[in-house]
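S.K.: sequence? don't have it. structure:
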């Protein structure tokens, strides 16, 4: 499916840099290059060879920029079409002038994601691989990048296709038994049908189980550090960041607003929020900061509650503990270098589900344990850090859940030995839902929505 028109866009981020690239794709890409590009030492631009020369306006003969350009003949290109890339100087003026000249001589401005959309429509990538292109670009950590790259290389797609193949086998057996009941064929049994569908359900459920971890790897883990004033919240943030980001003093209430920073903890992207100390106060500004602290607390994926283990539990501590019962939390008993009056056993009785760690921010003890526990709580024993197939896309998760429900319904009807025609409907629904993930059964509006999230030039 080759598009009739030729598209062009700036493929590099805006701003100043060493190089900026104009990308052109379509059947007229080579013709446009020959019109605007003057090679320095040859009159011929060879396929897949970089050529040095200038971009020249063919009407005024004005030199626009000194460039390197390459022509790549389809179908062995990113879009499966003829592709040209012009490497200009990395400023907005040379890029803009070169693009204007390209558009003037036969190309149109590409829509966001249109180059990757053409790669999908022309069969080079399936839809999940195309979506992985964005994830590769936006990856914040090595682990996030590795997961996105695996999806781009088709490992996730391969898993989906394997599951669909199991469903195809089930559908074939059902169809044969419905259409040719009197022929000499192996009759499908309800036990065999239930067994085959259970294999499908197990495979789909395994992918869904990875989705929460995948979402965190993709979007980042929201971690809120809470506690009373002067218990070590800002010190923990500084230790995790390895820099003095938050002001640390012995004066309670130094942090009056939330401080947010992004970091990577052993490959996990984390959005860390240091909150104002929660206490009773008449200070209007501090009150506003405390309200924002409570808001961060409610929206966090993980709460790190820091307590001063050298002081008896206060009313504020008890109120926070009460709210932590339903939250995924790490309780940090800080200042163990001083005389302790609060111990792990005491907190464990109040919060049996919480992880409790003893630390000394002053002596930097226990920081690594906090990092290890964050990693453990993200993966939760459900997903291995080395797993190559991980669901990171909300669209994929929703479709997997839809496929799982259809399979569950089919299994339930199989147990009741209902008519094969009814079972076939649910099996086919599951097959269609999985097909939407890789783009084999997806509608045009979904395709357009997916590629609308891309940047120009990709």
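M.R.: Great, that's in hand. The shown structure was predicted, so the numbers you read here are calculated from the model rather than taken from an experiment.

S.K.: could you use CA atoms for every contact and neighbour count after this?
M.R.: Fine.

S.K.: give the buried residues for stretch 280-292.
M.R.: Neighbour counts over stretch 280-292 (16 or more other C-alpha atoms under 10 Å) mark 286-287, 289-292 as buried.

S.K.: can you tell me which of those is nearest residue 212?
M.R.: Checking the buried residues of stretch 280-292 against residue 212 by C-alpha to C-alpha gives residue 292 as the nearest, at 25.9 Å.

S.K.: count of neighbours near the closest residue in space to the closest one that isn't next to it in sequence?
M.R.: Using C-alpha to C-alpha, 6 or more residues apart in numbering and skipping the chain neighbours, the partner closest in space to residue 292 is residue 258 (6.8 Å). Neighbour count of residue 258, defined by other C-alpha atoms under 10 Å: 19.

S.K.: rewinding a little: any chance of the buried residues of stretch 280-292 in CSV, plus distance to residue 303?
M.R.: Formatted as CSV, the buried residues of stretch 280-292 follow (distance: C-alpha to C-alpha, whole Å):
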residue, distance to residue 303
286, 21
287, 20
289, 17
290, 15
291, 16
292, 14
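
S.K.: alright, now check it against this:
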């Protein structure tokens, strides 16, 4: 980390301000090269963490009128010297300021490199670093609250507690292996079994929170299916409260998947409006139908719509087949028209909620939202003191740690020689360290930070 990095830390586009950030041992020197203060202030008189007004120059060429802050490490985000330059918003101004910094010795930052340096320099553990990107991507208040909790160290503290407990068990085992053979009193291994089972129980509870965590972090991947003209796009528009999808009486209007995020009781619904399912000779529409089938296979929730004003046909039957063994809701649309659909012919599984609606007249929409909430959110999904696993990487790590700890506890109970227990106990301890980054390989680390934006 000898080189000094620089990047644009605000989104590309027109805005009130843009921010260019530098971090590294030469960041303040580079900042002094390119910044000229106003009001007769000398560059060396700029105080630490005090914002100053002036201009950025590339040699003698004026680049922009800016505010600038010099921040001395280690009390910074990366624990390195940092310079932040607040430019006029827009594509050109921030890019010109960034290029000026690069010309004067900075290197363009990689994805997530600022947060990666914060981790490597000990300001954040890895679970906290990952919470940063979760905060940025949060689509609901609950997702944001969970990421804030993890950034404050909720998961880090839980993992530390379990690793400390495993370390105590390892010390007990090591003592028994190394000293009891020399005539020392043998330790009571029932303590290991009891403590091991308690840690195992806690780890399983944390692991089981991942279902809640996934829903909060990623939302419910929801696909709307049905034959053409049953009201799929109208439903999307109604739930989104905006005309996101084109609605016409012409079958096959929707040809590609349209995605929209909707907030229901603090949980994000990622709604996929798909092409109407039917046989078609239109090449483009057929691609859309194939996509509909693919999205239905991978959805967390399928909302299947049928037209109450028409008799059941083969296209409806194809839709019904997609609901087998899937979490689904059936909507019977156009309840304001004459009912021509024989409900008995649908043969819908009794566990699938069936709701009569009229999207046109806004009848049944609130019932649909309540049903979705009840299916996925049993009561308050997050209590104030609950630590949730929201990250699939963390979930996989916990699963591996639980497996090794179970092996060890079961071996203790069956009287396996105590020196055979150490391997699985130590593996569980080391595996848990991958969550906080205390035991993790560089290639995994690089992969994690590649998901970040460049300026964070």
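M.R.: Thanks, I have it. Treat the numbers as computed from the prediction; the structure is a model and nothing was measured.

S.K.: so what does the host helix or strand of residue 304 of the first structure touch, helix or strand wise?
M.R.: Per DSSP states H and E, residue 304 of the first structure falls inside strand 302-308. When contacts are defined as 3 or more C-alpha pairs under 8 Å, 6 or more residues apart in numbering; DSSP states H and E, strand 302-308 of the first structure sits against strand 221-226, strand 329-334.

S.K.: which residues does the first one contact?
M.R.: What it means is strand 221-226 of the first structure. Residues outside strand 221-226 of the first structure that contact it (C-alpha atoms under 8 Å, 6 or more residues apart in numbering) are 233, 268-278, 293, 296-297, 299-306.

S.K.: try 6 Å this time
M.R.: With C-alpha atoms under 6 Å, 6 or more residues apart in numbering as the test, strand 221-226 of the first structure has contacts from 270-275, 297, 300-305.

S.K.: can you lay out these as TSV showing distance to residue 85 of the first structure and neighbour count?
M.R.: As requested, the contacts of strand 221-226 of the first structure are arranged in TSV below (distance: C-alpha to C-alpha, whole Å; neighbours: other C-alpha atoms under 10 Å):
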residue	distance to residue 85 of the first structure	neighbour count
270	36	21
271	37	18
272	40	25
273	43	26
274	46	26
275	48	29
297	49	25
300	44	20
301	43	18
302	45	21
303	48	23
304	49	27
305	53	23
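
S.K.: the first structure: strands as residue ranges?
M.R.: 7-10, 17-25, 37-39, 51-56, 63-72, 83-90, 108-109, 221-226, 259-265, 268-274, 302-308, 329-334, 355-358 (DSSP state E).

S.K.: so where is the second one in the second structure?
M.R.: On the basis of TM-score structural alignment, strand 17-25 of the first structure is assigned to residues 15-23 in the second structure.

S.K.: if we can go back for a sec, how much does the strand holding residue 304 of the first structure stray from the second structure?
M.R.: Superposing on the second structure and averaging over aligned pairs (mean C-alpha distance after the TM-score superposition for the first structure), strand 302-308 of the first structure comes out at 1.5 Å.

S.K.: how far away from the center of its chain is that strand?
M.R.: 28 Å (C-alpha atoms, centre = their mean, to the nearest Å).

S.K.: for stretch 51-68 of the first structure, same thing?
M.R.: 40 Å.

S.K.: give me the aligned partner of residue 443 of the second structure over in the first structure.
M.R.: Checking TM-score structural alignment: residue 443 of the second structure goes with residue 445.

S.K.: can you tell me how far its match is from residue 439 of the first structure?
M.R.: From residue 445 of the first structure across to residue 439 of the first structure, the span is 12 Å (C-alpha to C-alpha, to the nearest Å).

S.K.: more neighbours: the two, which one.
M.R.: Taking neighbours as other C-alpha under 10 Å, residue 445 of the first structure and residue 439 compare with residue 439 leading, 22 against 8.

S.K.: with adjacent residues omitted, what lies nearest to the more buried one?
M.R.: For residue 439 of the first structure, the spatially nearest residue (C-alpha to C-alpha, 6+ apart) is residue 127, at 4.8 Å.

S.K.: follow-up on the earlier one: for the strands of the first structure, which one sits closest to residue 383 of the first structure?
M.R.: Using C-alpha to C-alpha, the nearest of the strands of the first structure to residue 383 of the first structure is strand 268-274, at 13.5 Å.

S.K.: mean per-residue distance, the closest one versus the second structure.
M.R.: Averaged out, strand 268-274 of the first structure is 2.3 Å away (mean C-alpha distance after the TM-score superposition for the first structure).

S.K.: show me what that strand is packed against.
M.R.: strand 221-226, strand 259-265 (3 or more C-alpha pairs under 6 Å, 6 or more residues apart in numbering; DSSP states H and E).

S.K.: run the last query once more with 8 Å
M.R.: Judged by 3+ C-alpha pairs under 8 Å, 6+ apart, the packing partners of strand 268-274 of the first structure are helix 211-219, strand 221-226, helix 233-241, strand 259-265.
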